[in-house]
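In: Provided below for reference: sequence and predicted model.
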Amino acid sequence: MLYQRSSQLFIEAEKVIPGGVNSPVRAFKSVGGTPIYVKEAKGAYLFDEDGNKYIDYINSWGPMLLGHSYPPVVNAVIEKAKKGTSFGMPTEIETEIAALAVSMVPNIDKIRFVNSGTEACMSAIRLARGFTGKEKIIKFRGCYHGHSDSFLISAGSGLSTFGVPNSPGVTKGTAHDTLLADYNNIESVKNLFLENPDEIACVIIEPVAGNMGCVPPIEGFLESLRKVCNENKALLIFDEVMTGFRLAKGGAQELFGIAADIVCFGKVIGGGLPVGAFAARAEIMDYLAPVGPVYQAGTLSGNPLAMAAGLAMLTAINEDEKLFERLEEKGAYLEKGLTEVLLKNNRKFVINRIGSMISVFFCENNVVDFNSAAKADTPEFKSFFHGLLQRGIYIAPSSYETWFLTDALTYEDINFTIEAVALATQS
């Protein structure tokens, strides 16, 4: 494939945009080469500025559950735009989508819309601190909750250590209030509570990690986490920016049968537009201004275009009784095919999958946390990524990102993908 137009566009972008991109992973730093510039997308396919076509497995990092340019979403946005794009005032559609979301997701009574997953998680942490009167939080290595200061923390040498900033601009004071545990390791969580009695406001977690590749929770982990939070009067926050409305109508809470105290949403809930949300039972949400003391605001929160897109998306999901069955079947079919060709090509690999989220790691041991994900063969992934790209398959340009399937994907597309993987991994 030729990328002449994309290459030129990247050169032009570097002159006026830091690194040429508005989000770092897009720069292809992990895999090398020049970013692909998308011109348009339809269904399961991307079309770049050079006229190349790709089967898309990132789907805008998750929200395109029903495919790109999904007609009900597109039409809803067009019709709403004709009536105005932003008011900074209440609109009826905000209540409509809020009521629908509350009806779909277990354990929530009220929801507040924001503009991104980062903003949702940031607001949820503030709310948890305000509600509990405590200041420290626990997060997990390898779980990404956006770029708010509290989340840009990496672990020290031990499991039970204070975090240190891993981005300039994050203060030591902020890092001091963020404690780190290892994903799928409940003992690391218990140790932090023992070392910081009556200080921890909440534990925030991706119930299925998607930013160290796809890493599902091991059996009993989420249940134990719920119990530990109860015992220590700390809130459990599920960051369902990726999993919400993707793994089930009610997200990971429904799938695993675990009740979170606060749930964060993004991606799917906006139908592809910039939307996030956080939700909880009424006693927690009523701590928010204007009825409570915890301040949170946003001029563009509940933007009518975003609400229209989100309402169309959630309505389609809610009315399609077979959607998640189809996604599971397609995910299982892809996993089986990838396993067969990688075994045939004598590759050392691990495939993690849950529903429509899947990752391939080039390693021998099970991937259950950030440390085991980091042991995967990065050079082999680079070759794998570019081998697929040349054959018209677009996966995330990082081994630390999950793939996302869309319902628009056909079995012909999946078979094409399996064949491309077979060719890309031949010795």
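Out: Okay, I see it. Residues are numbered from 1 along each chain as shown.
In: only C-alpha atoms for contact and neighbour calcs from this point on.
Out: Noted.
In: quick one, what contacts the spatially closest residue to Ser69 that is not a sequence neighbour?
Out: Spatial nearest neighbour of Ser69, excluding adjacent residues (Cα to Cα, 6 or more residues apart in numbering): Lys42 at 5.4 Å. Contacts here follow Cα atoms under 8 Å, 6 or more residues apart in numbering; on that basis Lys42 touches Gly67, His68, Ser69, Tyr70.
In: here comes the other one, which I'd like you to weigh against the first:
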Amino acid sequence: MTTNQDAAARARAVIPGGVNSPVRAFGSVGGTPLSIVSASGATVTDVTGREYVDLVASWGPALLGHAHPEVVATVQEAASRGLSFGASTPGETDLAELVIGRLDGGIEKLRLVSTGTEATMTAIRIARGATGRDVIIKFAGHYHGHSDGLLAESGSGVATLGLPGSAGVPADIAGLTLVLPYNDRDAVLAAFAAHPGRIAAIITEAAGANAGVLAPEPGFNAFLIDAAHANGALLILDEVLTGFRVGPAGWWGLERAAGERWTPDLVTFGKVIGGGMPLAGIGGRAELLDLLAPLGPVYQAGTLSGNPLAVAAGLATLRLADADVYARVDAAASTVSNALDEALTDAGVAHTISRAGSLFSVAFRDGVVRDYADAKDQDAWRYPPFFHAMLEAGVSLPPSVFEAWFLTAAHDDAALDRVLAALPGAARAAAEATAP
């Protein structure tokens, strides 16, 4: 029988680090990464045939659960007509209309690309083209893909690896990005005062989810767009993680429902928009999107942009993601996060559960986690034994304390019971851990 160790050794011989995305390597939790061969509903199965309740959900796209029968059938039917045409398809228009309709005034046009990195990179290019300026503001702990100018203090995998950014990024490019503490209004105003006429845009995760979950303080996103516009800049709202995951119109939709009345200039989407296949998008006002080629001077292109299989998966997923789906995901997230809180409390482990919609994470510290500095100021060494105790009990968690936990509409009572049964033992393992 092939083991996960066998699979990892074979992969390391031909793939850098044995993985095609760093966090999969289990670098911050240790041990051998799982090699997954199939997934269904709330579970994944590794090369040994062992099944785990999955709280990774492909880092968000599996909103409905893995391998939803209707999504799979839709993709199979699309594949039967051809895998890629290098030409426009009616499905691209269908998806753009659906997304624009879901945001109901939030965006006017949508350009499809293949990855979240492409989406944010293109949004930055549009902002610079629209304003004639070069400098970008981002927040420490926010991850917007691995393009050169956005890797500084990016949280997620970069935080897991303990890297401030990345080798290979020219200093001149990195110098065009101002990294500010999240939820700090004074820092934003000071940046505009220090760089008058130079800042093209603020880019922010709609709700932070790459240094653990970092929800914006009430009114912070509205403040950002007001500050940007007062200084001739734009606001890019990164909803690659939150878009269509925390609600039918993403985090912006939740704020709108709560009474916030503001509209982002540009929005980036990924994950759920492709239903588990490589697809992302940039939306915004028509005057900004029309700066893209072939209408305008801002160039962007991609052979696989709007790939018909990915579009089919995205359409099927979004059409199935009704109010009942979001209610089930929210309820499942509440069940697990409340049980996690109770288990760690009973074990005497200092902790904070941070939540934004259905996304949540745990930090091994007391007190509110407001920004990246808070997220890093924790007993992160308690997470590896917690993680491995859950894995041994048949529950697959994100392999980094800096990642969000994801529930799906397929997490039924049986799946949730398995998670809840595993939590007390994992909490005890965290309590018994010793600092390195």
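Out: Okay, I see it. Since the model is a prediction, treat every value here as computed from it, not as a measurement.
In: related to what we said a few turns ago, quick one: what's aligned to the residue nearest to Ser69 of structure 1 in structure 2?
Out: Aligned counterpart of Lys42 of structure 1 in structure 2: Ser40 (TM-score structural alignment).
In: Would you state the helices of structure 1 in chain order?
Out: 4-16, 71-81, 92-104, 117-132, 172-176, 186-195, 221-231, 251-256, 282-285, 304-319, 323-344, 370-373, 378-390, 411-424 (DSSP state H).
In: As a markdown table, the ones you listed with distance to Ser154 of structure 1 would be great.
Out: Listed next are those as a markdown table, based on distance: least, Cα to Cα, whole Å:
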| stretch | distance to Ser154 of structure 1 |
| --- | --- |
| helix 4-16 | 29 |
| helix 71-81 | 38 |
| helix 92-104 | 33 |
| helix 117-132 | 17 |
| helix 172-176 | 9 |
| helix 186-195 | 15 |
| helix 221-231 | 21 |
| helix 251-256 | 25 |
| helix 282-285 | 29 |
| helix 304-319 | 33 |
| helix 323-344 | 32 |
| helix 370-373 | 11 |
| helix 378-390 | 20 |
| helix 411-424 | 33 |
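In: among these, which is nearest Ile138 of structure 1?
Out: helix 186-195 (7.9 Å; Cα to Cα).
In: Run the angle between that closest one and helix 221-231 for me.
Out: 10 degrees (axes from the mean of the first three to the mean of the last three Cα atoms, to 10 degrees).
In: how near is the residue most central in space within structure 1 to Ala27 of structure 1?
Out: When Cα atoms, centre = their mean is applied to structure 1, the residue found nearest the centroid is Met242 (3.1 Å). Distance check for Met242 of structure 1 against Ala27 of structure 1: by Cα to Cα, to the nearest Å, it reads 21 Å.
In: do Leu179 of structure 1 as well
Out: In terms of Cα to Cα, Leu179 of structure 1 sits 30 Å off from Ala27 of structure 1.
In: just Tyr183 of structure 1 next, same as before
Out: 28 Å.
In: Need the counterpart of Leu338 of structure 1 in structure 2.
Out: By TM-score structural alignment, Leu338 of structure 1 lines up with Leu340.
In: wait, that match sits on Ala421?
Out: No. Using Cα atoms under 8 Å, Leu340 of structure 2 is not in contact with Ala421; the gap is 10.6 Å.
In: ok, those two, which is more surrounded?
Out: Taking neighbours as other Cα atoms under 10 Å, Leu340 of structure 2 and Ala421 compare with Leu340 leading, 23 against 13.
In: ok, now which ones touch the more buried one?
Out: Contacts of Leu340 of structure 2 by Cα under 8 Å, 6+ apart are Leu420, Leu423.
In: Tyr183 and Ala27 of structure 1 - which one has more neighbours?
Out: A count of neighbours by other Cα under 10 Å puts Tyr183 above the other of Tyr183 of structure 1 and Ala27, at 27 against 19.
In: so what's that one up against?
Out: By Cα under 8 Å, 6+ apart, the contact list for Tyr183 of structure 1 reads Phe140, Arg141, Gly142, Pro217, Val368, Asp369, Phe370.
In: Switch those residues over to JSON lines; also include neighbour count and distance to Trp61 of structure 1.
Out: Below are these laid out as JSON lines (neighbours: other Cα atoms under 10 Å; distance: Cα to Cα, whole Å):
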{"residue": "Phe140", "neighbour count": "28", "distance to Trp61 of structure 1": "20"}
{"residue": "Arg141", "neighbour count": "21", "distance to Trp61 of structure 1": "20"}
{"residue": "Gly142", "neighbour count": "26", "distance to Trp61 of structure 1": "17"}
{"residue": "Pro217", "neighbour count": "18", "distance to Trp61 of structure 1": "20"}
{"residue": "Val368", "neighbour count": "21", "distance to Trp61 of structure 1": "21"}
{"residue": "Asp369", "neighbour count": "23", "distance to Trp61 of structure 1": "20"}
{"residue": "Phe370", "neighbour count": "21", "distance to Trp61 of structure 1": "19"}
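In: Let me know the closest of those residues to Cys121 of structure 1.
Out: Checking the contacts of Tyr183 of structure 1 against Cys121 of structure 1 by Cα to Cα gives Phe140 as the nearest, at 13.9 Å.
In: so what's that closest one up against?
Out: By Cα under 8 Å, 6+ apart, Phe140 of structure 1 lies in contact with Leu180, Ala181, Asp182, Tyr183, Ile204, Ile205.
In: Now the two most distant members of these.
Out: Asp182 and Ile204 (12.2 Å).
In: Look at these two and report which has more neighbours.
Out: Ile204 (26 against 22).
In: thought that one was touching Phe238?
Out: Yes. With contact defined as Cα under 8 Å, Ile204 of structure 1 counts as touching Phe238 (6.0 Å).
In: still on that earlier bit, out of the contacts of Tyr183 of structure 1, list just those in strands.
Out: Among those, DSSP state E puts Phe140 in strands.
In: so can I have a markdown table of the contacts of Tyr183 of structure 1 showing distance to Ala309 of structure 1?
Out: Output for the contacts of Tyr183 of structure 1, formatted as a markdown table (distance: Cα to Cα, whole Å):
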| residue | distance to Ala309 of structure 1 |
| --- | --- |
| Phe140 | 32 |
| Arg141 | 33 |
| Gly142 | 30 |
| Pro217 | 31 |
| Val368 | 35 |
| Asp369 | 34 |
| Phe370 | 34 |
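In: All good on my end, thank you.
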